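# A predicted structure for the sequence below; I have some questions about it.
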Amino acid sequence: MSSLTLGVVGSSFKENELRVPIHPEQLDWIDLSVRKRMFFEFGYGERFQISDDWINDRTGGLMQRNEIFEHCDVIILIKPDPKDIPFIHPGKTLWGWLHCIEDVWITNAAINKNLTMIAWEAMHKWNRKNEFQYHIFHKNNEIAGYAGVIHALQLRGIDGHYGTPRRVMIIGSGSVSRGALQAFKGMGFKDIHIYNRPSKTFIAPQSYEATYHQLEMDENGRLMAIHADRSRNLFIEEIAQSDIILNGIRQDFKQPIMFMSHEEISRLKRSALIIDIARDEGMGFPFSKPTSFMNPIFTVGEAWYYAVDHTSSYLWNISSWEISISLLPYLSTIARGAPYWEKDETIRRAIQIQNGRIVDPRILSFQNRDAEYPHIINPG
């Protein structure tokens, strides 16, 4: 029997965040016993041309945004913003893209308010041997790569069917890169090169519509590109030949991979376009940092750099659909409460902070915090 109430927030303080956690057209897919414990923000279905009355008839009801934060046990919010913190009451559970590892402000709020944080970015499927299988939100990551390519190319007025032929470099071969590859192919680009992150084994090509290469560190710590014929080249030489460079690599925050140095910025081709979907600040590229929909692109030397945060919001409707499909199987578990969370490996491993206590050691390491509550940040 469900014991917790779930508050579903549709609005956001974040600029141009138009996605919602539960697509309203999927409400009837949810078990009635769970649905009646779900409360939605007024106007939730407006962008989908779905009325409040329609949602009210199928759920526990509608609330104002601040009422959801006050009265619901679990708050389902796409991406919290610092402006949300004053509205969050102590002891609540947040379920969304939380980024507690890299963002000190949200970790501090969770500690100070005894919050429980269940991070979507940490939700993965595991097999019986506790081995990673896939990320729950891999489709959203694909959309991020796909939408980022479409948006960035539109900003620069570029298309693969027309104009000068361009060499495309995709760094990484995960979900983001798969989505990017689909976009590049659909827009007519032919000369596409995919560079897999460093690995002990050579990864076989996954698509015949691109040329695959392997990245590897040499004995001097330089990033090398290894080609199918086992010849190798400095990675910066590959970058220097490319007209469009897409970064889809998920970084290890403690040991980030750098693709180039400040001194090598001049090697970028004039009018080269860097599409940084990973956008980990200071990682990959020395100038990397998130940009916004209002100011999506800036110049680096003679090149262009695009790194819009939440690019999948560019295609907000289909992104909401895929997010919702990913969440629906876990709604019942979340609604049943903490004892059931421990029985589900996907949820259990995604709990990064529980009742204000940090349980994910990566937060302690990255933010240099004490292991003991209240997890003070150590200087230096």
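Yep, that arrived.
# Please make it C-alpha for all contacts and neighbour counts, starting now.
Will do.
# so Ile76 touches Leu94, yeah?
Yes. With contacts counted by Cα atoms under 8 Å, Ile76 reaches Leu94, the gap being 6.2 Å.
# burial measure for Gln26, as a count.
Residues near Gln26, counting by other Cα atoms under 10 Å, number 12.
# again, but for Ala204
Each residue near Ala204 was counted by other Cα under 10 Å, and the total is 11.
# Could you report the separation of it from Asn196?
10 Å (Cα to Cα, to the nearest Å).
# overlap in contacts of the two?
Common contacts of Ala204 and Asn196, defined by Cα atoms under 8 Å, 6 or more residues apart in numbering, comprise Tyr212.
# Distance from the chain centre to the longest helix that the chain contains, please.
Across the chain, the longest stretch assigned as helix under DSSP state H is helix 138-156. Chain-centre distance of helix 138-156: 12 Å, with Cα atoms, centre = their mean, to the nearest Å.
# now stretch 329-338
22 Å.
# buried residues in that stretch?
Neighbour counts using 16 or more other Cα atoms under 10 Å place Leu331, Ser332, Thr333, Ile334, Ala335, Arg336, Gly337 of stretch 329-338 among the buried residues.
# With stretch 277-290 instead?
Quick answer for stretch 277-290 (16+ other Cα under 10 Å): Ile277, Ala278, Arg279, Asp280, Met283, Gly284, Phe285, Pro286, Ser288, Lys289, Pro290.
# biggest separation within those, which pair?
Greatest spacing in the buried residues of stretch 277-290, by Cα to Cα: Ile277 and Pro286 (14.9 Å).
# Surely Glu25 is in a helix?
Yes. The assignment for Glu25 (DSSP: H, G, I helix; E, B strand; the rest coil) places it in a helix.
# All the helices of this protein, in order from the start?
For the chain, applying DSSP H gives helices covering 32-35, 52-58, 65-71, 104-112, 138-156, 175-186, 235-241, 316-327, 331-336, 338-341, 345-350, 361-367.
# Pasting the second one now:
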Amino acid sequence: MIVGTVKEIKDNEFRIGLTPAGCHALKTAGHTVLVEKGAGEGSGFSDAIYKEAGATLLSKREVFDQSDMIVKVKEPLPPEYDMFHPGQILFTYLHLAPEPALTKALLNHQVVGIAYETIRDRNNTLPLLSPMSRVAGRMSVQLGAQYLEKQYGGKGVVLGGVPGTEPGQVVIIGGGTVGTNAAKMAVGLGAKVAVLDMNPERLAYLDDMFGGRVETIVSNSYITAQWVKKADLLVSCILIPGAMTPKVVTEAMVKTMEPGSVIVDVAIDQGGGVETCDKITTHTDPIYIKHGVIHYAVANIPGAVPRTSTIALTNSTLPYALSIANKGWKKALQDDPGLAKGLNTVDGKVTFKAVSDALNLDYTPVEHIL
């Protein structure tokens, strides 16, 4: 199979879908690897290193034209839509539920869209979402602490406090991988930390993990409103795999927050869990202020630390890429039901129910394809 990877064009996105080590593994397995010139520089991988690993360096258009499978990090953007060709495999984060234009492009070009974020492993967890969720969770608190500084319009609060002062209050909505890693950072800084989740068993796990240093709260709209009002830093990290994120923090709740408080909506790439996070921001222009509250709504948070993020992500994606390349996409999906859950589009059809529901499109079960 001819496998290609290209330079990401999302604002300040420096990750890359294949490392030189990944190229070498694919070459060793008998495949051809094409890399867009300069694609790895943002992650610290030069063209020379890719050539040493056996890759052929080409232009973006040439990589798209010649590749049977494109391995990326983020969803394609409009300038890339006309580069697809029928039957081409696109293996990347897709996040299609809030992206009707991208979905239409994949369907029109009959792309085999396999989304990192909906693949499941044998434990029914999300193995390709977890690495970046860990990065995003840890960075959410790091970023929130920065924007609490007065120079950014924040309250001028140090999350950990100092002797004689109260520490800041971090409120985390969602106790999954992102929320757990956000809590680790916040606890490490010495903040007061509360995690809200609907699953009592998950909260019990977090209580054991943190030894009582985190308040664990079973959430509902009434309780959420009380805790949002208290937050110096609110981290939204709710996830329904492949689907639009429900708006659990309403505009009325945000209005009760003190001026200079900060919201980091890590779920913004699936639509966001905060009603006032109604636009996606970028690393170049990451924040806006609404009702006196700083909103950080960057959809590719891990892109700011590309070296760490690229290696962490490709450690998990490479075995799947090899399986698809070695067996072909259909046999690879037949052999691995968890990988089959990653199939979102094929032959002009939507094969992931949450995407069809969100975009009001016809749904074709994966089983009908395989």
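Structure's in. What do you need? Since the structure is predicted, the reported quantities are computational estimates derived from the model, not experimental observations.
# still on that earlier bit, in TSV: the buried residues of stretch 277-290 of structure 1, plus distance to Phe366 of structure 1.
Below are these laid out as TSV (distance: Cα to Cα, whole Å):
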residue	distance to Phe366 of structure 1
Ile277	21
Ala278	18
Arg279	17
Asp280	14
Met283	14
Gly284	17
Phe285	20
Pro286	19
Ser288	18
Lys289	18
Pro290	19
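# Okay, and which of these map to strands?
If you go by DSSP state E, the buried residues of stretch 277-290 of structure 1 have nothing in strands.
# of all the helices of structure 1, which lies closest to Arg250 of structure 1?
Nearest of these to Arg250 of structure 1, taken as Cα to Cα: helix 175-186 at 9.2 Å.
# How about residues contacting the closest one?
Contacts of helix 175-186 of structure 1 (Cα under 8 Å, 6+ apart): 138-139, 141-150, 160, 170-171, 209, 246-248, 277.
# Then stretch 320-333 of structure 2?
Against stretch 320-333 of structure 2 from outside (Cα under 8 Å, 6+ apart): Met1, Val3, Leu26, Ala29, His31, Met69, Val71, Ile89, Phe91, Leu339, Ala340, Leu370.
# Kindly report the same for stretch 64-77 of structure 2.
When contacts are defined by Cα under 8 Å, 6+ apart, stretch 64-77 of structure 2 is touched by residues 1-6, 8-10, 15-18, 34, 83-85, 87-95, 102, 300, 321, 325.
# how far does it stretch from start to finish?
14 Å.
# Quick check: buried residues in stretch 233-244 of structure 2?
For stretch 233-244 of structure 2, burial by neighbour count (16+ other Cα under 10 Å) applies to Leu233, Leu234, Val235, Ser236, Cys237, Ile238, Leu239, Pro241, Gly242, Ala243, Met244.
# May I see those residues arranged in a markdown table, with distance to Glu251 of structure 2 as well?
Formatted as a markdown table, these follow (distance: Cα to Cα, whole Å):
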| residue | distance to Glu251 of structure 2 |
| --- | --- |
| Leu233 | 16 |
| Leu234 | 14 |
| Val235 | 15 |
| Ser236 | 14 |
| Cys237 | 17 |
| Ile238 | 17 |
| Leu239 | 20 |
| Pro241 | 24 |
| Gly242 | 24 |
| Ala243 | 21 |
| Met244 | 18 |
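# Compute the number of surrounding residues for Ala48 of structure 2.
14.
# What does it correspond to in structure 1?
When structure 1 is aligned by TM-score structural alignment, Ala48 of structure 2 is paired with Asp53.
# cool, Gln88 of structure 2 as well?
Here Gln88 of structure 2 is matched to Lys92 in structure 1, going by TM-score structural alignment.
# quick one: its match and Ile76 of structure 1, what's the gap?
11 Å.
# Neighbour count for these two, which is higher?
Ranked by neighbour count (other Cα under 10 Å), Lys92 of structure 1 and Ile76 place Ile76 first, with 25 against 22.
# What's that one aligned with over in structure 2?
By TM-score structural alignment, Ile76 of structure 1 lines up with Val71.
# Not counting residues beside it along the chain, what's closest to Val274 of structure 2?
Of all residues not flanking Val274 of structure 2 in the chain, Val249 sits nearest, at 4.7 Å (Cα to Cα, 6 or more residues apart in numbering).
# So that neighbour sits against Gly273, correct?
Yes. Counting by Cα under 8 Å, Val249 of structure 2 touches Gly273, with 6.4 Å between them.
# Overlap in contacts, those two.
By Cα under 8 Å, 6+ apart, no residue touches both Val249 of structure 2 and Gly273.
# Tell me the buried residues in the longest helix of structure 1?
Buried-residue list, helix 138-156 of structure 1, by 16+ other Cα under 10 Å: 138-153.
# just curious, which of the residues you listed is nearest to Glu67 of structure 1?
Compare each of those with Glu67 of structure 1 using Cα to Cα and the shortest gap goes to Asn140, at 28.7 Å.
# quick one, what contacts that closest one?
Ser312, Ser319, Glu322, Ile323.
# Considering those residues, which possesses the most neighbours?
Most surrounded of the contacts of Asn140 of structure 1: other Cα under 10 Å gives Ser319, at 26 neighbours.
# Aligned against structure 2, show me the partner of that residue.
Under TM-score structural alignment, Ser319 of structure 1 pairs with Ser309 in structure 2.
# for Leu246 of structure 1, same thing?
Per TM-score structural alignment, Leu246 of structure 1 is aligned with Val235.
# Would you agree Asp360 of structure 1 is in contact with Gln354?
No. Counting by Cα under 8 Å, Asp360 of structure 1 stays clear of Gln354, with 9.5 Å between them.
# of the two, who's got more company?
Set Asp360 of structure 1 next to Gln354 and count neighbours by other Cα under 10 Å: Gln354 wins out with 19 against 16.
# any idea how far Ile106 of structure 1 is from that one?
Note on Gln354 of structure 1: its distance to Ile106 of structure 1, by Cα to Cα, is 13 Å.
# likewise Ile277 of structure 1?
On the measure of Cα to Cα, Ile277 of structure 1 and Ile106 of structure 1 end up 22 Å apart.
# which non-adjacent residue is nearest Gln122 of structure 1?
If you look again at residue 122 of structure 1, you'll see it is Ala, not Gln. Ala350 (4.8 Å).
# And for that neighbour, the neighbour number?
Ala350 of structure 1 has 21 nearby residues by other Cα under 10 Å.
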